[in-house]
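In: the following block contains a protein sequence and its predicted model.
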Amino acid sequence: MTDRTLAELRADVREFVADELAHGRFTPMVDCWLTGWDEAFTRRLAHRGWIGMTVPTEYGGHGRSHVERFAVTEELLAAGAPVGAHWIADRQIAPSLLKFGTESQRRRLLPGIVAGEVFFGIGMSEPDAGSDLAAVRTRAEQVDGGWRVRGVKVWTSGAHAAHYFICLARTSPLDTSDRHAGLSQFIVDLRGPGVTVSPIRSMNGSHHFNEVLLDDVFVPDEMVFGDIGNGWLQVTSELAFERSGPERFLSTFPLVAKLADEPDLARSSPAFGANIARLAGLHTMSESVAHTLAAGHDADVAAAVVKVLGTTLEGDIADDVDVILGDDVHQPELARLVSTATDQRPGFTLRGGTNEVLRGVIARGLGMR
C-alpha cells in the first residue's frame, strides 16, 4: 500500500470521527479502548469496514493489511473514540483464531466479530498469579464430550458485556522443571451455566474490569482452542498483538491533543515537546511491529519494548498535565480528562503484563539473562 493511499485512509477516518463528534455521538475519553464500550459506535465502524480489516474475505473480513488496520486504530485512539466493545475481539481474538482456531470456530465466530456483533474478553490473569501466567490455578478436566473448567479469572475487561473469553487453564499437573507445559486454552461462553461475572470497580466508581468465577463449566470439545498442552505457545503469540499496538502509547493522547489547543498551558509544560518526540518514536516502533506481524514473523521482544516504553509515557503524560493544570477551574474539559487519566494511571504499566516482568522478557530475548 502506498503512503498516499494510507494517508487517504487516515483522512477518511478523521472525517468519520469529525462527523461523529459533530453529531454528539461520543465524547473523547482517556483509555477509550478499555473503558469506552459503545456497541452502536462499533456497529458503525463495522459498516465502514474498519473491524476485521485483516480477516480474509472468506470469513466475512476485508483482507486488508496489518498496516492499514494500524492506521485506522491509531486515528480512533488519538480521537479518544469508544472502541472498547470490539477491541479485544478485533485486536487479539481474530488473528488468534486464524492462527490456532479450527475451521468450524473461524466460520462460527469471525463473521460476528467482523460485523461488530460478537465480543470477547481475555481469561488469562488470576488472583495471586498476576503476570506470572505459568502460575495459573484454573484447571480443566476432560469428560465425555468436552472439558470441565474450574477456577477464577480477574481483570477480565468487558466480561460483563462480552459473549466469550479465551480461558487459559492447566490440563495436566504442574511440572516444576517446565512450568509452561500442560497449559491449554478454551473458548468459554460467558453467559453459560456455571459462569459468574462480578464487577471490580475502579476508585472513581467506574466499571470495566471483572472477576469471573468458573464453577464446573462445561466446554465442548469443539470449543477447545488450539492444541491441548500448547497453551503457553499460543498465549505468547497472542500477547504480541496485545502488547505492541498503538493503544500502548495513546491511552492518554487526548490529553496531549487538548493541551495543544491551549498554547499558554502547553508552553508552561517543560515536558510537552519531549512527550511529543517520544510519541513519534513509539509510533514508528509500533508501526514496525505491525509490518513484522504482517510478514508472519514473531515480534514478542519488540512488542514488549513498545509496551514498556509506551505505558511509561502514558503515565508521564498524565502526571505532567495534572501538575501544570493544578486547580485551574477554567479548563473543565482538560480537568475531566486528567481526572480519568490519574485514576487509570496505575493500570497502564500493569495490564498486558507488568513492566517489571516484561523487562525480563526483553532481557531474555536479547540474550542478557
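Out: Nice, I can see it.
In: for the rest of this, base every contact and every neighbour count on C-alpha atoms.
Out: Noted.
In: burial of the nearest residue to residue 86 once chain neighbours are set aside, as a residue count?
Out: Excluding the flanking residues, the one nearest residue 86 by CA to CA, 6 or more residues apart in numbering is residue 119, at 5.8 Å. By the measure other CA atoms under 10 Å, the count of residues near residue 119 is 24.
In: second structure for comparison follows:
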Amino acid sequence: MQTFVTEAVDWPETAPALREQVRALVAAYGERDPVRRANSWTKANPQFSKKLGEAGLLGMTWPKEYGGHERSQLERYVVIEELLAAGAPVGAHWIADRQSGPLLLRLGNEELKRRWVPAIARGEAFACIGLSEPNSGSDLASVRTAARRDGDGWVLNGQKVWTTGAHVSHFIIALVRSEAGSERQQGLSQFVIPMDTPGVSVKPIIDLTGAHEFNEVFFEDVRLPETALLGTEGEGWKQATAELSLERAGPERYLSSMVLFLELVRYAGAKQDMALQQLIGRLTADAWTLRLMSASVATKLARGEDPALEATMVKDLGNSYEQAIPQLVQAAADLGDTDAATLRDVCFYLLQVSPSFSLRGGTREIIKGIIARGLGLR
C-alpha cells in the first residue's frame, strides 16, 4: 500500500533573498484591506501581476526560450508561499502561472507556445480553465460543449460555469466533446480559445459576499483554427486530469485562511487568554505539518516524480484546515470585543466563502475516492 512519505526539504540558498524580494514588492504594491487579503489567490490585480512579471517571479521554472527563468521548483515554492502568507492579490495570473503555462509548454504547438507563454511570464496574459458545465455537479465527464470540424478548423458551441477569473483572462483552455456520439471520458479534446474570439461571451456570477470571481462562459458558433487544438485530439480527459494534479498540493491549499490566523495572533498578543494561546499552538502545528507535506510534493516534482496521490492528500487535509480556522476563531475569540474589529471582519468573510474551498480542484467526495483508489482501498 502506498503511503505519504515526507522528507527533509533542501531549501535553496536563494530562499532568503527571494523572500525579501517578495516582501518588498508586497509592501510597495500589495493589498492593504485585510478582508481582501484573505483567500488572496482569487483576488485579481493585473497591475500587481505585471510587477511580479517584471521582477522575474512568474514563469520561474520555464525555459528562457519562452520567457521563463529556469529556476527550481523550490524557488518558485518560496515565492508563492510568501505571496499567499502576505495575502497578495495574485488572482489574475494564478491559473496561467500554475497550470496553463506548463500545460502549453508540454502539449502546445509552437504557435500556441510563442503566443501565450512569454506573455504569461511577463504578467501580461491571464488564463481560465473551462471544465465545469451547468447541471453537471462534480461529474466532469458529462461534457456537452462540442467542437465540430468545419473545413480546416473547428466550430465550438456550449457553455462553461464557475469559471474562475474569466472576466480578466485573455484565453481559456476548455475541455469539449470533439467526437460526435462519444460518451463520458471518450472523444474529449482541449482547445485554447482567446477570450476576444467572436462568439465568446462572459456573464458574471456574484457570490454571497458580493464578490465577482466566478463566471459563466458561453460559446456560440465560435470558429477556431486547427492550431487551437491543444495536445492530441481525443486525449482531452487524460490531459485535463493530469492538469488538475498541478492544482492540488501547492501552499494555496492550506494558506487561504492564513490572514485570519495572523490576525488572531495579533489580537491574542494583548490578551491573557489560555484558550486563544492553545488554539494558536494547535493551528501552528497543523500548518507546519501541512507545509512539510506540501513542500515534499514540490521536492518530488523537482526530481521529475509524479506524486499525484500525495498532492491529492495535501488538498484534502489542507482544505479541512483552512475551512476549520474561521469556525475555530469564531468559537474561541470574543468577536464583540472592540479590539477584535479586524479579526471579526476577516472571520465573517471567511465563514461565508470557506465552504467553497473544498470544491475547487475537485470536490471532497471525488478527492477521497481518488485517495482510496491510490491506497488500494477500493
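Out: Yes, it's here. On a predicted model such as this, the values are computed, not experimentally measured, just so you know.
In: ok so, going back, residue in structure 2 matching the residue nearest to residue 86 of structure 1?
Out: Aligning on TM-score structural alignment places residue 119 of structure 1 opposite residue 126 in structure 2.
In: list the residues that contact its match.
Out: Contacts for residue 126 of structure 2 (CA atoms under 8 Å, 6 or more residues apart in numbering) come out as 92, 93, 94, 95, 96, 120, 168, 169, 170, 171.
In: remind me, longest strand of structure 1?
Out: strand 207-220 (DSSP state E).
In: what does that one rub up against?
Out: 34-35, 145-160, 186-188, 192-201.
In: which bit of structure 2 covers that strand?
Out: Strand 207-220 of structure 1 covers residues 212-225 of structure 2 once aligned (TM-score structural alignment).
In: OK, contacts around the aligned partner of residue 80 of structure 2 in structure 1?
Out: For residue 80 of structure 2, the aligned position in structure 1 is occupied by residue 73, per TM-score structural alignment. Residues in contact with residue 73 of structure 1 (CA under 8 Å, 6+ apart) are residue 246.
In: all strands for the stretch 201-350 of structure 1, in order.
Out: Listed in chain order, the strands of the stretch 201-350 of structure 1 (DSSP state E, counting those that start in this stretch) span 207-220, 224-225.
In: now tabulate the ones you listed in JSON lines and tack on distance to residue 301 of structure 1 and mean neighbour count.
Out: Shown next, in JSON lines, are those (distance: least, CA to CA, whole Å; neighbours: other CA atoms under 10 Å):
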{"stretch": "strand 207-220", "distance to residue 301 of structure 1": "27", "mean neighbour count": "20"}
{"stretch": "strand 224-225", "distance to residue 301 of structure 1": "24", "mean neighbour count": "22"}
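In: please produce CSV containing those strands, extended by distance to residue 64 of structure 1.
Out: Output for the strands of the stretch 201-350 of structure 1, formatted as CSV (distance: least, CA to CA, whole Å):
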stretch, distance to residue 64 of structure 1
strand 207-220, 30
strand 224-225, 25
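In: and of those strands, who's closest to residue 52 of structure 1?
Out: When the strands of the stretch 201-350 of structure 1 are compared by CA to CA, strand 224-225 sits nearest residue 52 of structure 1, at 19.5 Å.
In: what's that closest one packed up against?
Out: Strand 224-225 of structure 1 is packed against strand 183-189, with contacts defined by 3 or more CA pairs under 8 Å, 6 or more residues apart in numbering; DSSP states H and E.
In: for stretch 346-366 of structure 2, which positions count as buried?
Out: The neighbour-count check on stretch 346-366 of structure 2 (16 or more other CA atoms under 10 Å) flags 346, 347, 348, 349, 350, 354, 357, 358, 361, 362, 363, 364 as buried.
In: same thing with stretch 360-369 of structure 1?
Out: For stretch 360-369 of structure 1, the neighbour count (16+ other CA under 10 Å) marks 361, 362 as buried.
In: what do you get for stretch 102-109 of structure 1?
Out: Those would be 102, 105, 106, 109, for stretch 102-109 of structure 1 by 16+ other CA under 10 Å.
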